[in-house]
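In: okay, structure incoming, though there's no sequence with it:
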């Protein structure tokens, strides 16, 4: 089952392992952005930054069915606690094709949006570098 690999990679803060589990055409559905982000480079860059923004991150529950998996987590953004869920869908190779994240409460989601927004230019730059390294 692929989920423990993703969970273990996130818990270890192992960006290379997380990225290796993403399909080339993975879609990331952010809890704070209106449009989805598509492609391994941008999703990897987002993951690299969010693991720095989240403090005291821990998965607390795992659910799964034939359609995919859900990993419930708790974390802090600054002094605000939040609960969230990673919803994962996989292809037949076990690679993540869709990663949707939801978080609550609203105040913590707003803090997450502000923290990630402040990093957005760096995220885009990192994605371009990752895309360039994938091409070689």
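Out: Noted; the coordinates are in hand. Since the structure is predicted, the reported quantities are computational estimates derived from the model, not experimental observations.

In: from here on, contacts and neighbour counts on C-alpha atoms
Out: Fine.

In: so the residue nearest in space to the middle of the chain, which of the three states?
Out: Within the chain, one residue has its C-alpha closest to the average C-alpha position: by C-alpha atoms, centre = their mean, that is residue 47, at 4.6 Å. Using DSSP: H, G, I helix; E, B strand; the rest coil, the secondary structure recorded for residue 47 is helix.

In: put this next to the first one:
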């Protein structure tokens, strides 16, 4: 059994390393990702890892968490970064299961102009990743 604080520490370690290889062990098999750019929830470990891997590239080295709120099995993380020369602000809402694996990951981004930039860059990165995998 894992506490939310322990799970959050593992998340922060992977984010700080910027190494997407550390993502899969953090994500539950049936995890769900809610993107600000895609209407339908994205389901499954591989899909969630793909979106988060693309986010590591798009949100880049300037991504920093500036505040966080921790619950019994969840956290809300307020972040800032730059994408396409625009200031981006948003939140990650993460929920963990009893084993400390992420079961739900929701992202919200503002302002609208920044969201548009994130959508454009994420779309391009996801396409690049798809082409690189030969899919």
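Out: Received it, and whenever you're ready, just let me know what you need. Just so it is clear, the structure is predicted and the values come from calculations on it, not from any experiment.

In: looking for the alignment partner of the residue nearest to the centre of the first structure in the second structure.
Out: Taking TM-score structural alignment, residue 47 of the first structure has residue 52 as its aligned residue in the second structure.

In: residue 127 of the first structure - how many residues pack around it?
Out: Neighbourhood size, residue 127 of the first structure [other C-alpha atoms under 10 Å]: 20.

In: contact partners for it?
Out: Neighbour list for residue 127 of the first structure: 41-45 [criterion: C-alpha atoms under 8 Å, 6 or more residues apart in numbering].

In: narrow those to those in helices?
Out: Secondary structure assignment by DSSP state H places 41-45 of these in helices.

In: residue 24 of the first structure: which of these is nearest?
Out: Proximity of those to residue 24 of the first structure, judged by C-alpha to C-alpha, is greatest for residue 41, which lies at 8.3 Å.

In: which residue is the nearest non-sequential neighbour of residue 85 of the first structure?
Out: Leaving aside its sequence neighbours, residue 85 of the first structure sits nearest to residue 72 (C-alpha to C-alpha, 6 or more residues apart in numbering; 4.3 Å).

In: map that neighbour onto the second structure.
Out: Mapped onto the second structure by TM-score structural alignment, residue 72 of the first structure lines up with residue 78.

In: residues touching that match, list them.
Out: Taking C-alpha under 8 Å, 6+ apart as the contact definition, residue 78 of the second structure lies against 65-68, 89-92.

In: residues of the biggest helix by length in the second structure that come out buried?
Out: Secondary structure of the second structure per DSSP H: the longest helix is helix 112-133. Within helix 112-133 of the second structure, the residues that qualify as buried are 114-119, 121-123, 125-126, counting by 16 or more other C-alpha atoms under 10 Å.
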